[in-house]
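Visitor: Let me see the structure of the following:
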Amino acid sequence: MQVLHTVAELRTALAGQAGTAFVPTMGNLHAGHVSLVELARRHGSPVVASIFVNPLQFGAGEDFERYPRTLAADCEKLAAAGCDLVFAPDVDALYPAPQDFIVQPSEALTRDLCGAFRPGHFAGVATVVLKLFNLVQPRVAVFGKKDFQQLRVIQELVRQFNLPIDIVAGDTLRESDGLAMSSRNAYLGATERIQAPQLQRELAAVVAAVQAGERDFEALCATAGRHLKMAGWRVDYVALRDAATLQSPMPDSARLVALGAAWLGSTRLIDNLDFSLGNPA
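Guide: Okay, the predicted model is just below:
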């Protein structure tokens, strides 16, 4: 497996490749990331993963400085998963000049949910992803469903810019108690880690109620949020949306998604469950 750090090295290594499968990451990898690499192997070759903690998607007071950088351990996991090439640039390599040209995602997709609490976040995500797509020129790119709003932003970016890239969505991997795998889980204290799966359980209760015929979506989400607050969480949102538009469900919505974001202490956790009215995720 090659580990490259400059744009010139990357372009040389990928010259003439037409079937590349790409997995963008910020590093500090866990089994969920590994599953995305394994999924990419089924869709293209060579498999390229990027490791880059993108400053554009972190707001003031967020965890850019303390986000774990674990390149050596990450490369071991990627090699074991069958990754062919790792692109691990520093900030100057990816942003050789101040990034004044910014990709502004659709307001409809980003004005609420995480977008309401992390202003500028999705513009930073869309900008770095477009830059990486331009450098890697993949045929397929794999993103996890855990960041569901991000996934929809990337899907729409590819559609609106007419990029010849198939976006493949990887299912969320979970710990044995249901907690969605995340690099930020390492921030949790021992007691918080025990409590953390409650977010998934509350979303699952919303899904179960909808599939049982309940249609007062706002009341279901309010109840889930109240349960979290009573247990000591600071809740950003619990919401039920059309999985395609991220707007309120319509009578003809084919697929829905229950989403939540909440804080345990200083750690912000997100999760979601997408489902049809006949079949859970």
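Visitor: Could you use CA atoms for every contact and neighbour count after this?
Guide: Will do.
Visitor: separation between the residue lying closest to residue 45 once chain neighbours are set aside and residue 158?
Guide: Closest residue to residue 45 apart from its sequence neighbours, by C-alpha to C-alpha, 6 or more residues apart in numbering: residue 20 at 4.9 Å. Relative to residue 158, residue 20 is positioned 16 Å away (C-alpha to C-alpha, to the nearest Å).
Visitor: Settle it for me: which of those two has more neighbours?
Guide: residue 20 (21 against 18; other C-alpha atoms under 10 Å).
Visitor: That one: what's it in contact with?
Guide: 44, 45, 46, 47, 48, 136, 137, 138, 139, 140 (C-alpha atoms under 8 Å, 6 or more residues apart in numbering).
Visitor: residues near the nearest residue to residue 183 once chain neighbours are set aside, how many?
Guide: Excluding its sequence neighbours, the residue lying closest to residue 183 (C-alpha to C-alpha, 6+ apart) is residue 28, at 6.0 Å. Residue 28 sits with 21 neighbouring residues when counted by other C-alpha under 10 Å.
Visitor: wait, residue 28 sits on residue 76?
Guide: No - taking contacts as C-alpha atoms under 8 Å, residue 28 lies outside contact range of residue 76: 11.5 Å.
Visitor: Count the neighbours of residue 42 for me.
Guide: Every residue meeting other C-alpha under 10 Å relative to residue 42 is counted, giving 10.
Visitor: let's see this one next to it:
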Amino acid sequence: MKVFSVKELASSYITDLKSKGLTVGLVPTMGALHKGHLSLINEAKKDNDVVVVSIFVNPTQFNNPADLEKYPRTLEEDLEKLKRVDCDIVFTPEASEMYDKDEVAEIFDFEGLDKEMEGKFRDNHFNGVGTIVKKLFNIITPNNAYFGEKDFQQLQIIKKLVSITKQPVNIIGCAIDREYDGLAGSSRNMRLTTKHRASAPFIYKTITKAKEMITSFSPVEIEKWVENEFKNQPNLELEYFTIADESNLKTVTVFDQNKNHRAFIAVFAGEIRLIDNIAL
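Guide: Now for the predicted structure:
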């Protein structure tokens, strides 16, 4: 397994591999790797000759400096996990390698995708995501890049990013990896207290029930039901629940049989913010 922290060295090495006709799959991460990340790597291994994993805690996508500071950094453990799954290349740059001094996030026109859900609560977050992903694509030049559907809004935005920048990469969304009790895999899970970890599976239980309700209730009625359910959960605080059109992520008030809908949720378990979603 090759490990690079300098972008020119990583780019040169990968360019040489591609010149030999090898295909490259990229799994961008911020480290603190869990089973969800490893499932993305396994998908990438099926489709590509070479798999690259990037580990970079991207400062421009954090609107809360405290959240950036607390984000788990477990590089040595991450590298051991990547060795065990036969990852080919790891790119682990410092912030100074990816950003010039005082550089800020590039501004993109995501045609409103960034204004819904997470965008309402995390100002400029998706411009930060777009900035770092664009940089990674330019350095790694992958044929394919893999993202989990847990961050479905991010997945749609990255597809839009590729359309905007015309970077020659195929974006592949992968199913949410869940714990035994339904909790969506996340690096944030390791920061949950015992009490909050015990309560957290209620999130998936609730959105699963919401999915069952779509044949008899409107989106508005389902949203009100979810809000009431969380009022009885002292360890969880609902930030939002919405049912949206998958294509434009706009909240819907009626179901349209000709469109695909998805339920999205964000919940605080103590200080830890958890998100999830489910296709309807």
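Visitor: one step back: how about the residue nearest to residue 183 of the first structure, secondary structure?
Guide: Classification of residue 28 of the first structure using DSSP: H, G, I helix; E, B strand; the rest coil returns coil.
Visitor: That one corresponds to which position in the second structure?
Guide: Under the alignment (TM-score structural alignment), residue 28 of the first structure maps onto residue 32 of the second structure.
Visitor: Show the contacting residues for that match.
Guide: 72, 73, 74, 75, 78, 187.
Visitor: For those residues, work out which two are farthest apart.
Guide: The span of the contacts of residue 32 of the second structure, defined through C-alpha to C-alpha, is set by 75 and 187 at 12.9 Å.
Visitor: measure the residue nearest to the spatial centre of the second structure to residue 186 of the second structure for me?
Guide: Taking C-alpha atoms, centre = their mean, the centroid of the second structure lies closest to residue 151, which sits 3.8 Å from it. For residue 151 of the second structure, the distance to residue 186 of the second structure (C-alpha to C-alpha) stands at 10 Å.
Visitor: still on that earlier bit, overlap in contacts, residue 75 and residue 187 of the second structure.
Guide: Here residue 75 of the second structure and residue 187 have 31, 32 as joint contacts, going by C-alpha under 8 Å, 6+ apart.
Visitor: got the residue ranges for the helices in the stretch 151-280 of the second structure?
Guide: 152-165, 194-199, 202-212, 219-231 (DSSP state H, counting those that start in this stretch).
Visitor: So for residue 263 of the second structure, which of those sits nearest?
Guide: Taking these one by one with C-alpha to C-alpha, helix 202-212 is closest: 7.1 Å.
Visitor: Tell me roughly how far that closest one lies from the first structure on average.
Guide: For helix 202-212 of the second structure, the mean deviation from the first structure after alignment is 0.8 Å (mean C-alpha distance after the TM-score superposition for the first structure).
Visitor: contacting residues around that helix?
Guide: 182-184, 222, 226, 229, 263, 265, 267, 276-280.
Visitor: Save those residues as CSV, and put in distance to residue 6 of the second structure and neighbour count too.
Guide: Formatted as CSV, the contacts of helix 202-212 of the second structure follow (distance: C-alpha to C-alpha, whole Å; neighbours: other C-alpha atoms under 10 Å):
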residue, distance to residue 6 of the second structure, neighbour count
182, 38, 16
183, 36, 22
184, 33, 22
222, 49, 22
226, 47, 20
229, 49, 13
263, 40, 24
265, 38, 22
267, 37, 20
276, 34, 22
277, 36, 24
278, 38, 19
279, 39, 15
280, 43, 17
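Visitor: Of these, which belong to strands?
Guide: Counting by DSSP state E, the part of the contacts of helix 202-212 of the second structure found in strands is 263, 265, 267, 276, 277, 278, 279.
Visitor: Aligned to the second one, what sits in the first structure?
Guide: When the structures are aligned by TM-score structural alignment, the residue of the first structure matched to residue 265 of the second structure is residue 260.
Visitor: What residues does that match make contact with?
Guide: Residue 260 of the first structure touches 199, 203, 236, 237, 238, 239, 270, 271, 272, counting by C-alpha under 8 Å, 6+ apart.
Visitor: again with residue 146 of the first structure
Guide: Counted by C-alpha under 8 Å, 6+ apart, residue 146 of the first structure has contacts 171, 172, 180, 270, 271, 272.
Visitor: give me that answer again for 10 Å
Guide: By C-alpha atoms under 10 Å, 6 or more residues apart in numbering, residue 146 of the first structure lies in contact with 32, 169-174, 180-182, 259, 270-273.
Visitor: cool, and residue 181 of the first structure?
Guide: Applying C-alpha under 10 Å, 6+ apart, we find residue 181 of the first structure in contact with 29, 30, 31, 32, 33, 146, 172, 173, 174, 175, 271.
Visitor: which of the residues you listed has the most neighbours?
Guide: residue 33 (30 neighbours).
Visitor: quick check, that one in a helix?
Guide: Yes - residue state for residue 33 of the first structure (three-state DSSP) corresponds to a helix.
Visitor: shouldn't it be in contact with residue 51?
Guide: No - assessed by C-alpha atoms under 10 Å, residue 33 of the first structure is found out of contact with residue 51, at 11.2 Å.
Visitor: Residue 240 of the second structure: neighbour count?
Guide: Around residue 240 of the second structure there are 17 residues (other C-alpha under 10 Å).
Visitor: surely it meets residue 227?
Guide: Yes - assessed by C-alpha under 10 Å, residue 240 of the second structure is found in contact with residue 227 at 8.4 Å.
Visitor: thinking residue 43 of the second structure is in contact with residue 50, fair?
Guide: No - taking contacts as C-alpha under 10 Å, residue 43 of the second structure lies outside contact range of residue 50: 11.9 Å.
Visitor: the more surrounded of these two?
Guide: residue 50 (20 against 17).
Visitor: The first structure: which residue goes with that one?
Guide: Match for residue 50 of the second structure (TM-score structural alignment): residue 46.
Visitor: ok, now which ones touch its match?
Guide: 14, 17-22, 40, 82-85, 138.
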